[in-house]
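> here is the input, now give the coordinates:
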Amino acid sequence: MTGVYVASSDAESDKRTIALGMTELLAGTVDSIGVFRPIVAEQGRDPLLETLRRRFGLGDPYEDCVGVTYQRVHTDPEEAMSEIVAAYGALSARHSAVVVVGTDYTDAVTATEFAFNARVAANLGTPVLLVVSGADRGTAGVRSEIAVVHAELAREHATRLATVVDRVHPDGTSGLRERLEGIAYVLPDVPGLSSPTVRDLQRACDARLLFGDAERLARETSGVDIASMSLPALLDRMTADRLVLLTADRAGSLLPALLAAHTSPDFPSLAGVVLTGDTEMPEPVWRLLTGMDVRLPVLTTPLDTYTAATRLAPVRGGLAPLSDKKIESALATFGTAVDGPELLNRLRVTRTGAVTPLMFEYTLLDRARADRRRVVLAEGTEERVLRAADLLLRRDVVDLTLLGSPREVRARADDLGLDLGAVDVIDPDSSELRDRFAEEYASLRAHKGVTVDLARDTVREVSYFGTLMVHCGLADGMVSGAVHTTAQTVRPSFEILRSGLVSSVFFMCLADRVLVYGDCAVVPDPSAEQLAEIAASSADTAARFGVQPRVAMLSYSTGASGTGADVDKVRAATDQVRQARPDLELEGPIQYDAAIDPGVAHTKLPDSTVAGRATVFVVPDLNTGNTLYKGVQRSAGAVAIGPVLQGLRKPVNDLSRGATVRDIVNTVAITAVQARKDERDT
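You can find the predicted model right below:
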């Protein structure tokens, strides 16, 4: 078991970026990971621990991830240390690696809190990843602080893994990095990491939500403005992501105008409005607002404006689990500034042969980032797509093109508080590419009687427009389907990009492994020849994404025990794959339980290298496949990524209309990796 203790030297450093980055680094390398906080506050759940558990889908109960409270340390430090060691031991026994995150300097546990953290690390036997703040410190100050805490670690007999200097102004990172080479990694201050959300500010002034989406309370704010001027002056001074304080008795004259300006692309998008004082809103204004589709959070507080502003001014982020935007910004910063392989080498971590869902996702994003591609997202005004685009840009994974009206896309992004400045936005209705695409599509489909005039209307549809961008080399792949049906998404690719039999796979991410199911979405009733082609394609797709292919050709019968047309088809397909691809580990016909359960496999096929350990499951028909993957998805809590299409010259992938933001991120990354492979094959 590998453990690492993330400890900061003072309250000015911010361990959140380091804790997130170290957890992702280990999650992408080992098959099971835990997180642990030795000391937490008495009340509520620890925000950083909850951030780590949610982001990495960790299944340990919260109570198993904590040691003791600050009060317990004050009362009996020695007994508290014993309890911390015991709790850590119980958690670490279940995992290959554990990330331990030290105290936050919110309630000092001893005269020197860092010394206590060093003592805990020594007792746990975990090396310390030291975090030192570079905020408002010159090189001499940083060197002095590092020397002091290194000596402190030595006095407590704790081992230092590495040192990270964080919160450095971006303009000074390169110079400081050169002066500290061999001593420490240098991280720039993560933009917005300490910015409070609307919810942070809501709690600080005891406000409640009157109107708007509760989800928008997670939006980051750039500061607080007091609406004490006239409407023209207020509109002229509006800036993005601000929380506006407005006395309730002025709401009738100013609030409707603020809401209108917020939704207009000609004005910056606000984070929220707080009405101060106990004055009731005039009834006509209340009636007007309740009839509007108000999405901007409008809150009310009993505090007067001065008191509310005084309470809000010092608030920093961190009162709640981090938002996805902040998490991805932190991970991107860590990944760029810290040499992950070097850290793993110092920890002597060996990559496991298994592929867990976290490892799959980590490797996927890393491979996409290593060779950037451009992916077009056809549904450019859909909220989930916009949020996914924001996260992809923060992680620097791909270049993106969104389809839709630029004005509408930008306004929607501003309303959601998203930074999509690096995204290209193209409107198929007005783009100069429309005529070019119409001529190209008419040429491709002339045998079907398609003329340029007919094609000009067809290519206005976003799925056709996006597919033609891929065909013409203006994008490397396309993702759609969050709003459109599968038929609307894939029909253009069948017409324009087909290179052979088009089939699909789902990546089924279970708690401890990733499996590949094909074909569960495209070919209704494949022949033996088609089934053999699907098996070979699915095996290649699995290997491309780091899943060692051991192919099970599923049927209601195992081995030679069954007869009938359906099992004969699977048997014939298996023989064809063996002849065409002798390099593949293959078994069939085989029942699902014999393919996945080692105990059943030992009874039914004791000499098989695939039975009981299959990773690629090829179903005999679409009815079986769709039922199988949805059954596993629901009953086992698996995450299904796909369908990922095979048999196209360039990648186009479909989303479920219930796709989450994370599903979209993963599908875009898969598309980018497919594009790399497809380019090498051409």
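> okay, CA-based contacts and neighbour counts for the rest of this
OK.
> what's around A19, how many residues?
Counted with other CA atoms under 10 Å, residues neighbouring A19 total 27.
> what helix or strand is it on?
In this structure, A19 sits in helix 15-27 according to DSSP states H and E.
> what packs against that helix?
On a contact count with 3 or more CA pairs under 8 Å, 6 or more residues apart in numbering; DSSP states H and E, helix 15-27 meets strand 2-8, strand 33-40, helix 47-55, strand 97-101, helix 324-337, helix 357-370.
> CSV for those, including distance to R498 and mean neighbour count?
CSV is the format used below for the helices and strands packed on helix 15-27 (distance: least, CA to CA, whole Å; neighbours: other CA atoms under 10 Å):
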stretch, distance to R498, mean neighbour count
strand 2-8, 47, 26
strand 33-40, 41, 25
helix 47-55, 37, 18
strand 97-101, 45, 25
helix 324-337, 35, 21
helix 357-370, 23, 21
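> report all helices and strands that the longest strand belonging to the chain contacts.
As assigned by DSSP state E, the longest strand anywhere in the chain is strand 498-509. The contact analysis (3+ CA pairs under 8 Å, 6+ apart) places strand 498-509 against strand 514-518, helix 528-544, helix 622-635, strand 639-648.
> can you tell me the SS state at the closest residue to A482 other than its chain neighbours?
Leaving aside its sequence neighbours, A482 sits nearest to R657 (CA to CA, 6 or more residues apart in numbering; 4.3 Å). Put simply, R657 is coil when judged by DSSP: H, G, I helix; E, B strand; the rest coil.
> this one as well, want them side by side:
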Amino acid sequence: MKVQSLYISALHKNVGSLFITMGIMEILKTKIDKVAFFRPIIFDKNIKDKDIEFISQKYKLDMSYEECYGFDLGEVESIIASKGLDELITQLFEKFKKLQERYEFILCEGIARSLFTSNSNQNINALLAQNFGSSIISIFSAKERSSQEIYEDISIEKQNLLSLDIPCFSMFVSRVDEKNFPELENKLKEYSPNISFLKELPELDVLTLEDITETLEAKKIVFSQNDNVRAVRGFVVASLGVDDFLQEIKEDALVIVDAKRSDIILALIASFYSKEYPKISAVLFVGDSELSQSLKKIILGLHEYKIPFLSIEDDAFESVKKLLNVYPRLRVNSERKIALALGLFSASIDMAAFEQKIKVQKSDVMTPIMFQYKLFEMARKKKKNIVLPESSDERILRAAEIVLRRDVADITLLGKADEIREHSLKLGLDISKATIIEHEKSELLEEFSHSFYEMRKHKGITLEASRDTMIHSTYFATMMVHLGYADGMVSGALHSSADTIRPSLQIIKTTSDVELVSSIFFMCLKTKVLIYGDCALNQNPNAKELSQIAISSADTARLFDIVPKVAMLSYSTGESGSGVDVDKVREATMIVKSLRSDLEVDGPLQYDAAVDKSVASIKLPNSKVAGEASVFIFPDLNTGNNTYKAVQRSSGALAIGPILQGLKKPINDLSRGCTVDDVLNTILITAIQANI
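Sure thing, here's the model as predicted:
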């Protein structure tokens, strides 16, 4: 997929993140109409974020200020402390995805890593970029740092991004001293052309009068709108006599003077109009003294070139202290700085290549959070009705409430209405939007009994026995799906797998192209989602059955937008091994290829050759699957079940399943040890399967 978001990440403060953000926004806004700007974390929500204000105003973004950020630092620390880092990432991910629904591209700007109080939190920008599916732009400062230090920072960052499977879109080294540029460029040549250098431009760090008036909250005596962008390159305190003072004034200086010093004020006015003296930026009156009426008359009566006059109530000493804490800002009306910054950006990168990269750069990362969000979105597109026969279970009710509140599916609960409502109220849940059917007394019971009798009478079942069978909640729910009263069923929290699967085999049956019901697990690793089959149902499938498991698993992969590259697993790779077990896998691979020429499938493959490109290049160099497999078919239940559990426990992977496949309509089985999240994910998957 094309890049739909970029994430700008800086190691330290004051590295020029906003200049780079602006440069990239210039490119985006010329090519894409609907662009969003998002800062997942800001410093303090009680203080307007300057970068958000600037980008929003300059590019006239169709976004409210609140949409442009997630949390402030205080909230971030609180969420991590109370609920953990995953909860923070999940909440920010949801905010990000809401923007993605409305915009074609999202440009993210992270907060400087150095602002986090804990070293363990300093990787948040990378983790957010990973979960957003964003390519990352890393910024490093060369200010007062050696080329070796910069080299080490970049090397560490590169390894960090590789470990997280985050595409590095570009790297910038900013604030490069021109005299150190050749040495730095030579030191970092191994990273070329993915690195750009932004030379230090002192002008970008120069204060403006607007910076000063805003920070000091100064009163404007003589001041025009254009005076806001005046540069202030230094401060001069007028404490000397006129002759000595005039020797001290410099170009673009802010002169700090007591309003009583009429001699200095008149001298300043005279020097301003003289060709022989530097032109000061402004005059700042300090203290609580008032200008004399005669001086006011002179100042207000000046024509053409006017000196800006400001005043504050602090004395000279306090004023200087405050001025030392004024920092330059890039503002929408800072035309000079903007022009300088954009010029620097354009001169430092290959603009055409940069634009082209935005079009073609891909991110194949799929984190567990991303996959779970994907399930919600896919289910929401076409809401289905999922029946849950185990309404007495707390986990079922909690998952049902989430589904209903997020409005991704309709829910039907089986059981006594009064008991279900009472139970949910005790739990503090609202399941009022669910449909409740008392299946033992339902009007549907007679219809279902007759339907089941017609299906099974050749097996010797009586109508009375059919009625007794239909009173069982899983049979009733399965018949609801079969006859179209529901689109799918999820059960197994209280019942055995046999209780869930047997009714589906008797009533719904398999699809026309397979004779076998099988299962898969979605294995959500840190940066990708793999499919493992069959790890739950078929104990020792023969070659034909194994081929059907492979075909069903590939079709499931496609349903969830996973490109199926099917690895038929065994203890040997290619033609290197022999024996009954490996021959079975080899035969199954041939059957799949003969039945489904549209699938990329290879086998037998060892697991390492299926997932590791370096191993694959040695063991099976011409394979289109080896090293890139996304669907893994295990030769038997013992191998599959142990492997999925080993991967789940050792890597921390999220295992979603088992998900049944091969049935005409979706029925899914839960483990009796399932969590609320397990139930929720299974409901979503069942709803998506119902869209076929």
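> correct me if wrong: the residue nearest to A482 of structure 1 contacts S480.
No - shown here, R657 of structure 1 and S480 do not form a contact pair, counting by CA atoms under 8 Å, at 9.4 Å.
> more neighbours: which of those two?
S480 (29 against 13).
> counterpart of that one over in structure 2?
Per TM-score structural alignment, the equivalent position to S480 of structure 1 in structure 2 is S491.
> and the contacts of the longest strand of structure 1?
By CA atoms under 8 Å, 6 or more residues apart in numbering, the residues outside strand 498-509 of structure 1 that reach it are 356-357, 494, 514-523, 530, 533-534, 538, 629, 633, 638-649.
> also stretch 360-372 of structure 1?
Around stretch 360-372 of structure 1, the neighbours that count as contacts under CA under 8 Å, 6+ apart are 24-25, 27-28, 396-399, 514, 545-546, 666, 669-670, 672-673, 676.
> let's see it at 10 Å
When contacts are defined by CA atoms under 10 Å, 6 or more residues apart in numbering, stretch 360-372 of structure 1 is touched by residues 24-29, 335, 354-358, 392, 395-399, 476, 507, 509, 513-514, 545-547, 665-676.
> element containing G603 of structure 2, please.
Going by DSSP H and E, G603 of structure 2 is part of strand 600-605.
> state the span of structure 1 onto which the first helix or strand past that strand going along the chain is aligned.
Remark: after strand 600-605 of structure 2, the chain's next helix or strand is helix 607-611, criterion DSSP H and E. Against structure 1, the aligned range for helix 607-611 of structure 2 is residues 592-596 (TM-score structural alignment).
> mean offset of the matching stretch relative to structure 2 (after superposition)
In the superposition with structure 2, the average deviation recorded for stretch 592-596 of structure 1 is 1.3 Å (mean CA distance after the TM-score superposition for structure 1).
> T474 is in contact with the match of S480 of structure 1, correct?
Yes - the criterion here is CA atoms under 10 Å, and S491 of structure 2 meets it with T474 at 7.3 Å.
> which residues do the two both contact?
In contact with both S491 of structure 2 and T474: V387, L388, P389, E390, D499, T500, I501, using CA under 10 Å, 6+ apart.
> of the residues you listed, which belong to strands?
Short answer: the shared contacts of S491 and T474 of structure 2 in strands (DSSP E) are V387, L388.
> among the shared contacts of S491 and T474 of structure 2, who's most crowded?
The most crowded member of these, judged by other CA under 10 Å, is V387 (31 neighbours).
> and the spatially most central residue of structure 2, how far from S552 of structure 2?
Centroid-nearest residue in structure 2, with CA atoms, centre = their mean: F132, separated by 1.9 Å. Per CA to CA, to the nearest Å, F132 of structure 2 is found 30 Å from S552 of structure 2.
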